[in-house]
Each structure stands twice: as C-alpha cells, then as structure tokens.
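Asker: fold the stuff below for me.
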Amino acid sequence: MNKLDSLRAAITQALPELQKSPENLRLWIARGSGRCQATATDAFGFEYEANVLIVEMGSDFAVLAHAIFRWLRVNQPDLVVPPKEGFTFDVDPLDNGMADVLLQIRLTQNVTVASKAGGGYDMSYLAEPDPLFGEDLGFGGVMPVPPFAGVDIDG
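Answerer: Alright, predicted model coming up:
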C-alpha cells in the first residue's frame, strides 16, 4: 500500500523536526478491509484507517494540517470535497511546549491485476483521479465568482 510511503514523505518534508528525528513519526494501518466488485477482472481494493503518530511535535498544528490537505488533494481527493471529513485527530499537549499528535485518515487503494503469459499476475496500484478543481478554478473547472470589491453609487 504505497500511499503510506508518500504520506510519510509529505509530513516529513513539512515538519523540520522530523527531518532531524524521523523516528518521531510512526504510521500504521488499522481497521483495514479488502473489497472486490465481482466483475470480469481480478481487480480489488483496500480500505483502511491510516494512523499517523507524531511524538513531541513542536511545529504549529496548522502546518501539519496544511501538509495533510495538500497530500489529500492528490492522493485521496474525495476527502477534500464537502461534506467529507478529511481526517480526525487527537492532541496530547506536553509540558515542554510540544505535543504528541495522532491523526486518523480513512484511505482507499485500488489494485489492478493482469495475468502474465507464463503464469502468475502483475499487480499495480491505481493512481487517484484528478481533483475536481485546480488551485485557481472553482467547482467543475469553472472560474469562481470574483470577490465583492465595492459599489459605485454615483455611476
């Protein structure tokens, strides 16, 4: 399940203290399940809760949240569309201005399966679909309504 590797990289890049102490970042999977659509292919998928524990985090929680949401836009775009919940979290403040932070993120990972000519199978993880909107566009690729700038009463 390759999403955990890219999630680890995104968090490590965002928080300077993890670059110095990578052992303070722990990821694991809980409550996972497999699913299959009973179609003509052997494709299947996983759904699981990714748990992210950061021990003695000194950075602002908003920095971590920003990194997670940027990662979700590419790797799990359905979680950044209202009314979906992007992630849940627990924070344990410590005496030294740091905190232990636990995030729970519900992820999916789809796998394609192709038979090899000599027997066996080739499996690959599917990329997520493109997000519904880019950084500068609104819903469905439509330009958003510009912000209200004022009213000219004399004109």
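Asker: use CA for all of it now, contacts and neighbours both
Answerer: OK.
Asker: show me what contacts the residue nearest to residue 128 when sequence neighbours are not counted?
Answerer: On the basis of CA to CA, 6 or more residues apart in numbering, the spatially nearest residue to residue 128 that is not a chain neighbour turns out to be residue 75, at 5.9 Å. The neighbours of residue 75, taking CA atoms under 8 Å, 6 or more residues apart in numbering as the test, are 3, 127-128.
Asker: okay, residue 75 and residue 58: tell me how far apart.
Answerer: Applying CA to CA, to the nearest Å, the value for residue 75 to residue 58 is 26 Å.
Asker: compare with the first, here's sequence two:
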Amino acid sequence: MRKATELRAYITEANPYLRRDPEKLHVFIDAGAVAAVATASLSHEYAYTLNLVIEDFAGDPGSIMVPILAWLRVHQPDVLENPEKRKQAIAFEVEIITNDTFDLSIKLQLTERIIARLDPAGERIDITHAQEPSHPDLFPDPSAPARSVCRDGEEIGILPYPGWAIER
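Answerer: As a prediction, the model looks like this:
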C-alpha cells in the first residue's frame, strides 16, 4: 500500500523523536477491502484503516497531528472536504505508560485507486496508482522551505519540504 509507506516516511521526517528513533513508529493496515465492478476494466480501489502506533512518546501530540493533516490535504483530501467522512476519518487512542510517556495510536481511513489498462498491443495489463485531485489554491508556494510546527514559540516538529504540498 503506497500511502502507508509515504505517510510513514513523511511523519518520520516531520517529528524529531521519530527522526532519532524511527523504530518507535509502527504502521499497520487493518480492515482492508477491495472495491471493483464487473466491467471490462480491472481497475479497483483499496479501502483500509491505516493504524500508526508511536511508542513511548513524550512529545506534543500536535507535532504528529499537524503533519498528518498536511499530508491528508494532499494525499486524501476527501476526508477533510466531506463533512460525513471528516467525522470518522481520524481516530486516536492513548495508553499512558509513565507520567511523561505514552503510546499513541492514530487510525486513518484511506483509499487508493488503482487504474488497470490493457497496453496498446493487448499483451499486458499496466497498473498505476491514480493521483488524488489537486487543489493548488489550498497550498503555499511549493518552492517554499519546510515550515516549523511550534507550540508556545518552541519548535516541536516540521512540515517537510515543500511545506504543505508534498511531492509524490
């Protein structure tokens, strides 16, 4: 699942704790399903719950959530644009480990559209991941540097280059 891999890399780059210890981030795909229709095309869509688990975290949850929201704006914009999807798109659970640390589980509802096309010679089926609809008016200048995520003036993370608009 491409989005799981991309989000893992993005979150790891965005958060200082995960940059130092990337093995503290675990990624699971739960409740996956394939939607396809009985047509000549073999195109389909994966729908699944992506579960991000961060162990022994002592940081501000905003240093994780803000980059996730920025990533979703580019890679799964429908979950932020649709009021019904928005209600269930992001869920989280916390297990308090000590006075200073906790395990954080964030569950995201994601989809990936796969386009399957017969090549012109009719010899093979080529599959590609469909791009999400682009909303350039929502994003700052893509040549801008990474942006800091701050709480009370202190940097707690970054939105990796180029800020909101993540290149694929």
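Asker: can you pull out the strands in the first structure?
Answerer: Using DSSP state E, the strands found in the first structure span residues 25-35, 44-57, 88-93, 99-115, 121-125.
Asker: ok, average deviation of the last one from the second structure?
Answerer: The reference is to strand 121-125 of the first structure. When the second structure is superposed, strand 121-125 of the first structure averages 0.9 Å from its matched positions, counting by mean CA distance after the TM-score superposition for the first structure.
Asker: sort out which residues of that strand are buried, please.
Answerer: Within strand 121-125 of the first structure, the residues scored as buried using 16 or more other CA atoms under 10 Å are residue 125.
Asker: how far does stretch 29-40 of the second structure sit from its chain's centre?
Answerer: 20 Å (CA atoms, centre = their mean, to the nearest Å).
Asker: next, the distance between the ends of that stretch.
Answerer: Its start and end residues considered, stretch 29-40 of the second structure measures 29 Å (CA to CA).
Asker: the aligned partner of residue 53 of the second structure in the first structure - how many residues pack around it?
Answerer: Structural correspondence for residue 53 of the second structure with respect to the first structure (TM-score structural alignment): residue 53. Neighbouring residues of residue 53 of the first structure were enumerated by other CA atoms under 10 Å; the total is 20.
Asker: excluding covalently adjacent residues, which one is nearest to residue 53 of the first structure?
Answerer: residue 102 is the one closest to residue 53 of the first structure (CA to CA, 6+ apart), at 4.5 Å.
Asker: with residue 91 of the first structure instead?
Answerer: Sequence neighbours aside, residue 101 is the residue nearest to residue 91 of the first structure in space, at 4.6 Å (criterion: CA to CA, 6+ apart).
Asker: with residue 98 of the first structure instead?
Answerer: In space, residue 98 of the first structure comes closest to residue 58 once its chain neighbours are excluded; the distance is 4.7 Å by CA to CA, 6+ apart.
Asker: for that neighbour, grab the count of nearby residues.
Answerer: Burial of residue 58 of the first structure is recorded as 17 neighbouring residues (other CA under 10 Å).
Asker: and if you look at the one 4 residues further on?
Answerer: Counted by other CA under 10 Å, the residues lying close to residue 62 of the first structure total 9.
Asker: list the contacts of it.
Answerer: Under the criterion of CA under 8 Å, 6+ apart, the contact list for residue 62 of the first structure is empty.
Asker: same deal with residue 60 of the second structure?
Answerer: Applying CA under 8 Å, 6+ apart to residue 60 of the second structure gives the contacts residue 156.
Asker: ok, it to residue 158 of the second structure distance?
Answerer: From residue 60 of the second structure over to residue 158 of the second structure the distance is 13 Å, taken as CA to CA.
Asker: where's residue 61 of the first structure relative to residue 49 of the first structure, distance?
Answerer: When CA to CA is applied, the distance between residue 61 of the first structure and residue 49 of the first structure equals 20 Å.
Asker: these two: who's more crowded?
Answerer: For residue 61 of the first structure against residue 49, the residue with the higher neighbour count under other CA under 10 Å is residue 49, and the figures read 18 against 13.
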